[in-house]
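Engineer: What follows is a predicted protein model with its sequence.
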Amino acid sequence: MRLILVGPPGAGKGTQAARLVENYDIPQLSTGDMLRAAVAARTPVGLKAKEVMDAGGLVSDEIVVGIIRDRIAEDDAKKGFILDGFPRTLAQAEALDVMLKSGNLELDAVIELRVDQTKLVDRIIKRAEDAKAAGEPVRKDDDPEVFKQRLEAYNRDTAVIVPYYEKAGLLSVIDGMQSIDEVTASIETVLQGLDEKV
């Protein structure tokens, strides 16, 4: 089960990915975590990434795809994986396809959590208020201004991968404004449909 979760920040991808990890016993691959792990492990790709980051640069798509290639070769990803936060651009989606094909792998599904973005901002403000009320630290991402910038970046760069995967016949759209449990149930329905296709 090789999946990509797509959706704007705050759509609930992290929550749903955690449930998929538990239900399917496949790892959630966050590019940030993988990058840090590759740098710490001093893998060839990790060393390349460290060099770029130390120089204050952005890690190239080629390096990120290399890190994903190394990571999905590990035992715990043999049954599949969930990509969250990647691909972020059309170029990354295309590079990911090339890399998977070279390993005779393919994606099973791309699940988009589609949300009403104006209500999303309200949801983030409420999440920040709830955290404050509970005496917990507010996530940096939950600052409404920071959040709006992240949303703009998503709409500008990442939303374009949705039609790309739709054209490839991999996209399933789920209403991300449902309750957490309803979103989980909708994802389950999509994944059961995949099993029936096999």
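Structural biologist: The structure has been received and is ready for your questions.
Engineer: contacts, neighbours, all on C-alpha from now
Structural biologist: Noted.
Engineer: contacting residues around the residue nearest to the spatial centre of the chain?
Structural biologist: Nearest to the geometric centre of the chain sits Asp84, at 1.5 Å (C-alpha atoms, centre = their mean). Contacts here follow C-alpha atoms under 8 Å, 6 or more residues apart in numbering; on that basis Asp84 touches Ile4, Leu5, Val6, Lys13, Gly14, Ala17, Gln28, Leu29, Ser30, Thr31.
Engineer: excluding its backbone neighbours, what's nearest the third one?
Structural biologist: The reference is to Val6. Using C-alpha to C-alpha, 6 or more residues apart in numbering and skipping residues adjacent in sequence, the residue nearest Val6 is Glu112, 4.6 Å away.
Engineer: Look at the one you found and tell me its secondary structure.
Structural biologist: Put simply, Glu112 is strand when judged by DSSP: H, G, I helix; E, B strand; the rest coil.
Engineer: Same question for Ala37.
Structural biologist: Strictly by three-state DSSP, Ala37 counts as helix.
Engineer: who's in contact with it?
Structural biologist: Taking C-alpha under 8 Å, 6+ apart as the test, what Ala37 contacts is Gly46.
Engineer: Same question for Lys79.
Structural biologist: Met1, Ile26.
Engineer: tell me the SS of it?
Structural biologist: Quick answer, by three-state DSSP: Lys79 is coil.
Engineer: Okay, it and Lys101: tell me how far apart.
Structural biologist: Per C-alpha to C-alpha, to the nearest Å, Lys79 is found 17 Å from Lys101.
Engineer: can you give me the helices in this structure?
Structural biologist: 13-24, 31-41, 44-54, 61-72, 90-102, 117-133, 144-153, 161-167, 180-197 (DSSP state H).
Engineer: Which one, of those, ends up nearest to Ile174?
Structural biologist: helix 180-197 (6.7 Å; C-alpha to C-alpha).
Engineer: Would you mind listing the outside residues contacting that closest one?
Structural biologist: Gly12, Thr15, Gln16, Arg19, Asp108, Ile111, Ser172, Ile174, Asp175, Gly176.
Engineer: Pasting the second one now:
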Amino acid sequence: MFNIILFGPPGSGKGTQSEKLIAKYGFKHLSTGDLLRSEISSQTPLGLEAKNFMDKGQLVPDEVVIGMISTALEQNPGVSGFLFDGFPRTQAQSEALDKLLKLKQTAIGVVLALDVSEEELVKRLLNRGITSGRSDDNNEEVIRARIVEYHKKTSAVADHYKQFDKVVHIPGEGSVEEIFEALCAEIDSRQ
């Protein structure tokens, strides 16, 4: 089983590249947002616990999220690997994920970070705001704040995985196909 974490600031093309990687390698996409919504709608014990925190405007504790990831791992025994999206976001979450994966006799194979200049991100997101109608993509100030927040949060995770030589920076500017080929080259070289 080969597991990857795909990083990229808003507008980096992470969603597009995730879909292509899943199609090519058969990875199971693990988005914590999707997991939370699924567990809540299924009214599982973890989902109800998460909903309780969310209803109070609180963040869902790491233990609950890790529990949901553990369930997802158990429910997908035959997949070739998992693509983690939106998790981990902190040093503590990285360590908890590593412990869980070790229990399941697997690990993170590589952390792929899409690097895109701030000006290009702003341009892409403003354009996406026009075409998609997403309200968070039509205000340059809000976009720049989201990019700063992304870098603040993910630097701790990148630092955690750098100590294991698992972080690879991929240029996220160029054609979709060029970026995809660069991501695939890294995955193929580590499997």
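Structural biologist: Everything's here; your move. Source: prediction; values computed, not measured.
Engineer: ok, back up a step: which one of the contacts of helix 180-197 of the first structure is nearest Lys140 of the first structure?
Structural biologist: Using C-alpha to C-alpha, these come closest to Lys140 of the first structure at Gly12, 16.3 Å.
Engineer: circling back to that earlier point, just the helices of the first structure: most buried one?
Structural biologist: helix 61-72 (a mean of 18; mean count of other C-alpha atoms under 10 Å).
Engineer: Export the contacts of helix 180-197 of the first structure to a markdown table and append columns for distance to Leu90 of the first structure.
Structural biologist: Below are these laid out as a markdown table (distance: C-alpha to C-alpha, whole Å):
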| residue | distance to Leu90 of the first structure |
| --- | --- |
| Gly12 | 22 |
| Thr15 | 25 |
| Gln16 | 23 |
| Arg19 | 27 |
| Asp108 | 18 |
| Ile111 | 16 |
| Ser172 | 18 |
| Ile174 | 21 |
| Asp175 | 23 |
| Gly176 | 22 |
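Engineer: Kindly give a single ChimeraX line that selects the buried subset of those.
Structural biologist: Selection of buried members from those for ChimeraX, criterion 16 or more other C-alpha atoms under 10 Å:
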select :12,16,108,111,172,174,175,176
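Engineer: Name the nearest of the contacts of helix 180-197 of the first structure relative to Phe147 of the first structure.
Structural biologist: For the contacts of helix 180-197 of the first structure, the nearest to Phe147 of the first structure is Gly12 (14.0 Å; C-alpha to C-alpha).
Engineer: which residue in the first structure lines up with Leu183 of the second structure?
Structural biologist: For Leu183 of the second structure, the aligned position in the first structure is Ile187, judged by TM-score structural alignment.
Engineer: now Lys166 of the second structure
Structural biologist: Checking with TM-score structural alignment, Lys166 of the second structure has Leu170 as its match.
Engineer: need the contact list for its match.
Structural biologist: Counted by C-alpha under 8 Å, 6+ apart, Leu170 of the first structure has contacts Leu107, Asp108, Ala109, Val110.
Engineer: Just these: which are in strands?
Structural biologist: Ala109, Val110 (DSSP state E).
Engineer: what's the closest of the contacts of Leu170 of the first structure to Lys119 of the first structure?
Structural biologist: Val110 (23.4 Å).
Engineer: give the contact list for that closest one.
Structural biologist: Counted by C-alpha under 8 Å, 6+ apart, Val110 of the first structure has contacts Leu3, Ile4, Leu5, Val6, Tyr165, Leu170, Leu171, Ser172.
Engineer: do that again at 6 Å, thanks
Structural biologist: Leu3, Ile4, Leu170, Leu171 (C-alpha atoms under 6 Å, 6 or more residues apart in numbering).
Engineer: So the closest residue to the last one other than its chain neighbours versus Tyr164 of the first structure, what's the distance?
Structural biologist: Nearest-residue entry for Leu171 of the first structure: Val110, 4.8 Å, with adjacent residues in sequence omitted and distances by C-alpha to C-alpha, 6+ apart. As for Val110 of the first structure, its distance to Tyr164 of the first structure is 10 Å (criterion: C-alpha to C-alpha).
Engineer: before we move on, what about Leu90 of the first structure?
Structural biologist: For Leu90 of the first structure relative to Tyr164 of the first structure (C-alpha to C-alpha), the value is 8 Å.
Engineer: again with Leu35 of the first structure
Structural biologist: The value you get for Leu35 of the first structure to Tyr164 of the first structure, if C-alpha to C-alpha is used, is 25 Å.
Engineer: can you check Ala77 of the first structure too?
Structural biologist: In terms of C-alpha to C-alpha, Ala77 of the first structure sits 25 Å off from Tyr164 of the first structure.
Engineer: again with Val190 of the first structure
Structural biologist: Taking C-alpha to C-alpha, one finds Val190 of the first structure at 19 Å from Tyr164 of the first structure.
Engineer: cool, Thr158 of the first structure as well?
Structural biologist: In terms of C-alpha to C-alpha, Thr158 of the first structure sits 11 Å off from Tyr164 of the first structure.
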